[in-house]
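1. sequence isn't available, so here's the structure alone:
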């Protein structure tokens, strides 16, 4: 008799090859609509399944985990970030949590560079002129931006993505600086030609562009708060592709409105998916709809990692990408 296949619930539509392979391996419930599950649907899922495959849009909090049935033993997240999952509560209930690290590194670093160029070269303003038929022709003083070469880039969080950003920025002739919980090993730091700052305050006060690439944890909540943002030069630009909660978005908005900051490029937001409404009307702000990992290649690789994590668990072993306390 074949062993019973794991019951797996997937909360969002995934790339077709990923859904097909999951269906081949497990007893999978797929989502027809590409919309987030309601709270009631999430509760029903965790009460019945062995494995839940959520995404960043699903709040897997203590209240939800507390309603899980006895069969739920793995939350195999589709995505690298896991701040939407109460990992500690899951662990206390004997539920493992896994994620998909590493596969979106290059994609996110590309979006960081796109946002830098978008803000510094005023691409959004130029697009608007063309799309609205308002361009009157070349003028020597029109739409003047700034070049990236020679600018100081301060990277907040020098993990995989931060290092990938550093390599790309160096190719543009930028000077690389960074702040991290721990200084990189010399064999990692030296090829990047990166300058380490133990003091985040001192770093942000001297940079032309700040790129936020650290994870969202209790210790990084509003790490860039109103006080720290005021240390930035008026000519500085803020780029955030990490998590909205790291940056005090309301304080950022006030500074941009007051002309105390040159611009911002955002792919994540602190207050809902739309961000602060006032930001949408600012010509020096480029806003993207959380596109950092949105490539065909990246999403397929994320799905492959989910499959490996669930299959390894089904075979009685620890998922290779299990989230452990040291990561929290």
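-> On my side now, so go ahead. A quick note: this is a predicted structure, and the numbers were derived from the prediction, not measured.
2. please count neighbours and contacts with C-alpha atoms only from this point.
-> Will do.
3. let me know the secondary structure of residue 264.
-> strand (DSSP: H, G, I helix; E, B strand; the rest coil).
4. how close does it sit to residue 126?
-> Residue 264 sits at a distance of 16 Å from residue 126 (criterion: Cα to Cα, to the nearest Å).
5. helix/strand/coil for residue 147?
-> Applying three-state DSSP to residue 147 yields a three-state assignment of coil.
6. from memory it sits against residue 120, does it?
-> Yes - taking Cα atoms under 8 Å as the definition, residue 147 is a contact partner of residue 120 at 6.9 Å.
7. these two - which one has more neighbours?
-> residue 120 (22 against 14; other Cα atoms under 10 Å).
8. tell me the contacts of that one?
-> The neighbours of residue 120, taking Cα atoms under 8 Å, 6 or more residues apart in numbering as the test, are 145, 146, 147, 148.
9. OK, contacts around residue 277?
-> Not one residue lies near residue 277 by Cα under 8 Å, 6+ apart.
10. quick one: it from residue 77, how far?
-> 30 Å.
11. before we move on, what SS does the residue sitting nearest the centre point of the chain have?
-> Central residue of the chain (Cα atoms, centre = their mean): residue 242, 3.9 Å from the mean position. Following three-state DSSP, residue 242 is assigned to coil.
12. one more to weigh against that first structure:
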């Protein structure tokens, strides 16, 4: 039996596409691939995405039930756009022009908690539902970022090694010996300035958590936050040079692209305080690791923590010998199987709207058309 999203022409044939996937974000690609379990290439992409873990076949079948025959199109949408009922995307613009070209659209599904790039008023006027799906995996990245900031500033790796290594005369029961190894330069987050390079989905989640630690937030982004959100977060937009000069921590959250390249390199490092700590949980290519190595070895920066690397897996190199560097093997988002929860909610919405019902998850409140 045809899936509930498969439309029919007057002659009974299927129309396509009905679900438009509008960008090449890796989770969007995964959602497309999950809808085609019998396609060898799609199945290989899914299994490769989750390796070394594995998706349970019963769960895969259950989450795709009713969507097996749903047709789709990657961006840009080709001909037959009048058939599109639902669009799924992470980055892009759903404006009046787009909506006018898709007269039968019934659901705009964004992967991300904010309605970035969506004309909510126009969608409301046209009777189109909008869902913006929060992403637990991105919250996990934000948590990891704060963990790395704490690990470097508190010298966690050195402190742990000192206790494990021993070499000190054991104290008497109940004796207090504060910092018995004599570790110097232990820092804190409270009262410090965090510079966020890229205030997108993860950057905002980091800012929310950093505020709870009593940090001041500077951020560099082409699209500043609304003033009321700046006030709520104790944040202010800044040019990149000003951010580099003022920050005690700099955390990078920009997507990798040929246009971006390395957004932090030798010039930016030279602007920074000698005590600054650099955090990268974005992509290895957005930070010039050679320049970072040089600056750290010269003592021009306070430390660094990287979850993403220019070469993955990372070779043993100068970073690995530095006590003021913390390295993790690209796992900030936690188990990749957690992404299935996000996609499963999207598929719930596709099923509901395809059956003529309201979307179930993360529906955005309607707005008046300007």
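-> Sure thing, it's come through. Because the structure is predicted, anything quoted here is derived from the model rather than measured.
13. TM-score for this pair?
-> Scored by TM-score structural alignment, normalised by the length of the first structure, the superposition of the two chains gives a TM-score of 0.66; 258 aligned residues with a Cα RMSD of 3.9 Å.
14. who has more neighbours out of residue 264 and residue 126 of the first structure?
-> The neighbour comparison of residue 264 of the first structure against residue 126 (other Cα under 10 Å) goes to residue 264, with 28 against 16.
15. what's the counterpart of the more buried one in the second structure?
-> In the second structure, residue 264 of the first structure lines up with residue 304, judged by TM-score structural alignment.
16. again, but for residue 243 of the first structure
-> Taking TM-score structural alignment, residue 243 of the first structure has residue 283 as its aligned residue in the second structure.
17. so its match touches residue 311, yeah?
-> No - look at residue 283 of the second structure against residue 311 with Cα under 8 Å: they stay out of range, at 10.4 Å.
18. pick out whichever of those two has more residues nearby.
-> residue 283 (20 against 9).
19. list the contacts for that one?
-> 255, 256, 308, 309, 310.
20. who touches stretch 231-244 of the second structure?
-> Around stretch 231-244 of the second structure, the neighbours that count as contacts under Cα under 8 Å, 6+ apart are 195, 197, 207-208, 211, 216-221, 224, 230, 250, 268-269, 271-273.
21. and it, how far from the chain's centre?
-> 20 Å (Cα atoms, centre = their mean, to the nearest Å).
22. what are the buried residues along it?
-> Going by neighbour count (16 or more other Cα atoms under 10 Å), the buried part of stretch 231-244 of the second structure is 233, 234, 235, 236, 237, 238, 240, 242, 243, 244.
23. all helices of the stretch 1-150 of the first structure, in order?
-> Assigned by DSSP state H, counting those that start in this stretch, the helices in the stretch 1-150 of the first structure fall at 16-25, 39-48, 62-66, 87-92, 105-120, 123-131.
24. need the winner for burial among those.
-> helix 105-120 (a mean of 22; mean count of other Cα atoms under 10 Å).
25. which residue in the second structure lines up with residue 113 of the first structure?
-> In the second structure, the residue matched to residue 113 of the first structure (TM-score structural alignment) is residue 146.
26. what do we get in the second structure for residue 123 of the first structure?
-> By TM-score structural alignment, residue 123 of the first structure lines up with residue 156.
27. contacting residues around that match?
-> By Cα under 8 Å, 6+ apart, the residues touching residue 156 of the second structure are residue 150.
28. gap between it and residue 162 of the second structure?
-> 10 Å.
29. mind checking the end-to-end distance for stretch 179-189 of the second structure?
-> 19 Å.
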